[in-house]
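[1] here are the coordinates; sequence isn't available:
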């Protein structure tokens, strides 16, 4: 299985477990860390809307909890016809752990729809290097 197929399978599996009783819009994300491990997350809504969590945030938290520190690639999957790219906050979350040239893949139920670099989604971003810190 290719890395994109592996990420797609993990993201779809996570998407199926999403807690989205309000929007009914389930999202899954899976990322590949620097050691080649796959970490997945799903959106988790809350009745107090700002308290919910995006799928990308869940995947990043799983990576950190599993000992990973760098995102080599990430894939986000959602239903519908429109591209389900990471929201602005998640683009910044990804930036904390990924290089500007890291691939961000966007998929729908049938598979990969489009690939971007993080820099294309979040140009001229603010990150750890701005603070003299290396992630």
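    That came in fine, so what should we check first? Computed from a prediction, not measured in an experiment: that's the story for all the values here.
[2] for the rest of this, base every contact and every neighbour count on C-alpha atoms.
    Fine.
[3] longest helix in this protein, please.
    The longest helix of the chain (DSSP state H) is helix 3-16.
[4] and that one, what's buried?
    With burial defined by 16 or more other Cα atoms under 10 Å, the residues of helix 3-16 counted as buried are 4, 7-15.
[5] with stretch 14-34 instead?
    14-15, 18-20, 26-33.
[6] returning to that earlier point: what residues does the longest helix of the chain touch?
    Under the contact criterion Cα atoms under 8 Å, 6 or more residues apart in numbering, helix 3-16 has outside partners 26-32, 38-43, 74-78, 107, 109, 111-112.
[7] below is an additional structure, to be compared with the one above:
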């Protein structure tokens, strides 16, 4: 279950609303909580050649920049009342820093919880760092 406070919910909506999405017109925000409880916000940033940065990737970059490497949970909010789940690239990025206990919460535009997942539900039979171990 999502446990965002009213203030976190407002901050997440404000983060989504600051997204730079002039091409898709699909602003997304993310609030990532690391294993130590620290929080990192991110929004999508599009560029003219269509290789932008997703909100989840933005939040992960902020977390790693701050010296953390494990995601406890992440909240993702899009512009509508539909599921705005992480894209394929972001599912793989989340997998890199997730544990079996990591929770991915997908919120409606108003901040209400629509659904939550564990990483294995979003990316079953995934490829991760342990697959690169020497044989």
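    That came through, no problem. No experiment lies behind these values; they were computed from the predicted model shown.
[8] give me the TM-score for this pair.
    Between these two chains, after superposing, the TM-score reads 0.89 (TM-score structural alignment, normalised by the length of structure 1); 131 aligned residues with a Cα RMSD of 1.8 Å.
[9] CSV for the buried residues of helix 3-16 of structure 1, including distance to residue 95 of structure 1?
    Converted to CSV, the buried residues of helix 3-16 of structure 1 look like this (distance: Cα to Cα, whole Å):
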residue, distance to residue 95 of structure 1
4, 20
7, 19
8, 21
9, 23
10, 21
11, 19
12, 23
13, 24
14, 22
15, 22
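[10] nearest residue to residue 92 of structure 2 in space, please, no chain neighbours.
    Leaving aside its chain neighbours, residue 92 of structure 2 sits nearest to residue 123 (7.5 Å; criterion: Cα to Cα, 6 or more residues apart in numbering).
[11] isn't the one you found up against residue 89?
    No - in this structure, residue 123 of structure 2 is not within contact of residue 89 by Cα atoms under 8 Å, at 10.5 Å.
[12] neighbour count winner among the two?
    residue 123 (15 against 12; other Cα atoms under 10 Å).
[13] the more buried one matches what in structure 1?
    Aligned counterpart of residue 123 of structure 2 in structure 1: residue 122 (TM-score structural alignment).
[14] neighbours of the closest residue to residue 33 of structure 1 other than its chain neighbours, just the number please.
    Leaving aside its sequence neighbours, residue 33 of structure 1 sits nearest to residue 71 (Cα to Cα, 6+ apart; 4.7 Å). Look at residue 71 of structure 1: counted by other Cα under 10 Å, it has 26 neighbours.
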